[in-house]
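Student: next comes the sequence, and after it the predicted model I'd like to discuss.
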Amino acid sequence: MISRRSLLTVVTASAASAALAGCTTSGPPRRDRVVTEAPPPVEELGAPVMMYAAVNDGGHAVPAVPIERIDRRYHRQVVPDPTGERPGTVVVDTGNHFLYVVQRFGRAMRYGVGLGRQGFEWSGDGVIEWKQAWPRWHPPEEMIERQPELKKYSTTYDPVTREWKGGMEPGISNPLGARALYIYQGGKDTLYRLHGSPEWWSIGKSVSSGCVRLINQDVIDLYDRVAEKSPIVVTSGLRVTA
């Protein structure tokens, strides 16, 4: 028979062995591994001649752009992000005539743009409140006053339907081109747009009445990359070396 004292001795010895086994390891304590997401390959855009080829979009024939006559800096391309803004932000660099869509992993999609001539520039922070494919053009009253020939495109608001009536029909000759993205600030329409234009020769120059214009093929690409309510920053303070 096992005495009570012998039984206590066996139990105590077993507990001590278990505790000792729990304190000994064969190496350093295990640490959870931190998994970092590897950046994907840089997006392949293809040759410029293909990016700016003729295209039928929404029933409208967009002509090819003689891209060889445009400075290569203004061709659509993926570049290191110089803005420091969070992904999804649109940044217009008026000093260099570039528009960026900030991407992840320190990259940005860059487009060449045409800008407003002196006296019509706009800068600051805003929101892409909404966007539209093949929009109608509604020239503001101030523009009609400067250019009376535009009166035929004047716009009136119908309070019954809550729609604006008039304006220029969508089309390749419409000043807003294939797409328009509308810039708001503080909940109010600034009357400035990011929009397409058939006037490829204006890219890299300041000739428009204030809006940011892109080649139609570029604004079609931009439209699919930018969500409504995306932030937009218009600045002249970026330093770009290439």
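Tutor: The structure has been received and is ready for your questions. All values reported here derive from a predicted model rather than from experimental measurement.
Student: from now on I want contacts and neighbour counts done on CA atoms only, so please keep to that.
Tutor: Noted.
Student: leaving out chain neighbours, which residue sits closest to the most centrally placed residue in the chain?
Tutor: Geometric centre of the chain, nearest residue: Val101, 3.3 Å, by C-alpha atoms, centre = their mean. Excluding its sequence neighbours, the residue lying closest to Val101 (C-alpha to C-alpha, 6 or more residues apart in numbering) is Val90, at 4.7 Å.
Student: could you do Tyr153 as well?
Tutor: The spatial neighbour of Tyr153 that comes closest, neighbours along the chain excluded (C-alpha to C-alpha, 6+ apart), is Gly167 at 4.3 Å.
Student: need the contact list for that neighbour.
Tutor: Neighbouring residues of Gly167 by C-alpha atoms under 8 Å, 6 or more residues apart in numbering: 136-139, 152-155.
Student: what about versus this one:
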Amino acid sequence: MIRDEGIAESGDSSEEALSGLAPGRLNRRSFLLGSAAGLGAAGLAGCVSDDMGRAEAARFYAAVPNEKYPIPAVDIGKLHPKYFRKIVRYESKEAPGTIIVDPANYYVYRIEGDGNATRYGANVSRTGFLWSGDVYVGRKAEWPTWTPPKEMMARQPEARKYARGMPGGLENPLGARVLYLYKNGAYTVYTIYSTSDPETIGQGITSGCTGLLSQDMLDLYSRTPIKTKVVMLPA
């Protein structure tokens, strides 16, 4: 069961729960930080090892030019090495494929079995929007449309231009890929989404959603079928 640890606003949707792109333009950060004041994939063989240096990581987090909207390379200088994707020892009773979100440490784990997991650096919920419990992936989307909720448009008039939806693209708050989280057949309004802003990784900035770098999200998304269990640990 999901435990609400202090949702600050009723009526939040996953679109409003996001933040992440660089400031200075109409995007998830300009919307949501303002709101807070009033969120081909590489397989296991491509994962970053514990001793990988920044030069190797830069190649791993290189641009993805063959996407519908080409994804830029990650500025590794803005990402702490502890958040590079890695295979790590992680003992768990959960089945392989299960996703575990650890908001206290800003990590997302994909259980691989035999005491191993793929670990991704993440951004997570900010204070007042924390929750925990077991959910599952009920829907997936590539380059989805984003529609700001009415509550956001009331607070931030600049969002009204997207009342009929912002098409998919690099400026879209949901990013290149999104996993929609469900409970008992109902959408929880929370997601695991992709961001191109490395400065958000290791930060509590969203209203309940969890963000991975686009290159990491491509990997997780490609290996996550519908109905995959997702465990949100207490923060």
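Tutor: Alright, I've got the coordinates. Worth saying up front: this structure is predicted, and the values here are computed from it rather than measured.
Student: what's the TM-score here?
Tutor: Aligned and superposed, the two chains score 0.73 in TM-score terms (TM-score structural alignment, normalised by the length of structure 2); 185 aligned residues with a C-alpha RMSD of 1.8 Å.
Student: counterpart of the residue nearest to Val101 of structure 1 over in structure 2?
Tutor: Alignment note (TM-score structural alignment): Val90 of structure 1 maps to Ile99 of structure 2.
Student: ok, its match - how many residues close by?
Tutor: By other C-alpha atoms under 10 Å, the residues close to Ile99 of structure 2 number 26.
Student: would you confirm that it contacts Lys229?
Tutor: Yes: with contact defined as C-alpha atoms under 8 Å, Ile99 of structure 2 reaches Lys229; the gap is 6.3 Å.
Student: list the buried residues for stretch 49-61 of structure 1?
Tutor: 51-52 (16 or more other C-alpha atoms under 10 Å).
Student: can you give me the end-to-end span of it?
Tutor: From its first residue to its last, stretch 49-61 of structure 1 covers 17 Å (C-alpha to C-alpha, to the nearest Å).
Student: with stretch 57-68 of structure 1 instead?
Tutor: Counting by C-alpha to C-alpha, you get 23 Å between the two ends of stretch 57-68 of structure 1.
Student: cool, stretch 136-146 of structure 1 as well?
Tutor: Counting by C-alpha to C-alpha, you get 20 Å between the two ends of stretch 136-146 of structure 1.
Student: one more: stretch 226-235 of structure 2?
Tutor: Chord length of stretch 226-235 of structure 2, first to last residue, is 26 Å (C-alpha to C-alpha).
Student: what does stretch 225-235 of structure 2 give?
Tutor: Taking C-alpha to C-alpha, stretch 225-235 of structure 2 runs 26 Å from one end to the other.
Student: hey, where'd the helices end up in structure 2?
Tutor: Ranges of helices in structure 2, per DSSP state H, are 28-37, 54-60, 150-155, 214-222.
Student: the first one aligns to what range in structure 1?
Tutor: Spelled out, that is helix 28-37 of structure 2. Alignment of helix 28-37 of structure 2 against structure 1: no match, by TM-score structural alignment.
Student: who are the packing partners of that helix?
Tutor: Here helix 28-37 of structure 2 touches helix 150-155, going by 3 or more C-alpha pairs under 8 Å, 6 or more residues apart in numbering; DSSP states H and E.
Student: who are the packing partners of the helix it packs on?
Tutor: In terms of contacts (3+ C-alpha pairs under 8 Å, 6+ apart), helix 150-155 of structure 2 is packed against helix 28-37.
Student: and the helix it packs on, what's buried?
Tutor: For helix 28-37 of structure 2, by 16+ other C-alpha under 10 Å, it's 28-33, 35.
Student: what do you get for stretch 117-134 of structure 2?
Tutor: Buried, per 16+ other C-alpha under 10 Å, within stretch 117-134 of structure 2: 117-127, 129-132, 134.
Student: do the same with stretch 207-227 of structure 1
Tutor: Of the residues in stretch 207-227 of structure 1, those buried (16+ other C-alpha under 10 Å) are 207-208, 210-220, 222-223, 226-227.
Student: and stretch 149-162 of structure 1, which residues are buried?
Tutor: Using 16+ other C-alpha under 10 Å as the test for burial, stretch 149-162 of structure 1 gives 150, 153-155.
Student: likewise stretch 140-155 of structure 2?
Tutor: 140, 142-150, 152-153.
Student: closest one of the residues you listed to Pro173 of structure 2?
Tutor: For these, the residue nearest Pro173 of structure 2 by C-alpha to C-alpha is Trp146; the value is 6.8 Å.
Student: Asp93 of structure 1 versus the aligned partner of that closest one in structure 1, what's the distance?
Tutor: Under the alignment (TM-score structural alignment), Trp146 of structure 2 pairs with Trp137 of structure 1. Using C-alpha to C-alpha, one gets 25 Å for the distance from Trp137 of structure 1 to Asp93 of structure 1.
Student: what's the answer for Ile183 of structure 1, then?
Tutor: Remark: distance between Ile183 of structure 1 and Asp93 of structure 1 (C-alpha to C-alpha) = 15 Å.
Student: kindly report the same for Arg146 of structure 1.
Tutor: 28 Å.
Student: now do Ala180 of structure 1
Tutor: The spacing between Ala180 of structure 1 and Asp93 of structure 1, counted by C-alpha to C-alpha, is 18 Å.
Student: okay, these two: which has more neighbours?
Tutor: Each of Ala180 of structure 1 and Asp93 has its neighbours counted (other C-alpha under 10 Å); Ala180 has more, 27 against 23.
Student: for burial, what's the neighbour tally of the counterpart of Leu176 of structure 1 in structure 2?
Tutor: Under the alignment (TM-score structural alignment), Leu176 of structure 1 pairs with Leu174 in structure 2. Per other C-alpha under 10 Å, the neighbour tally for Leu174 of structure 2 reads 32.
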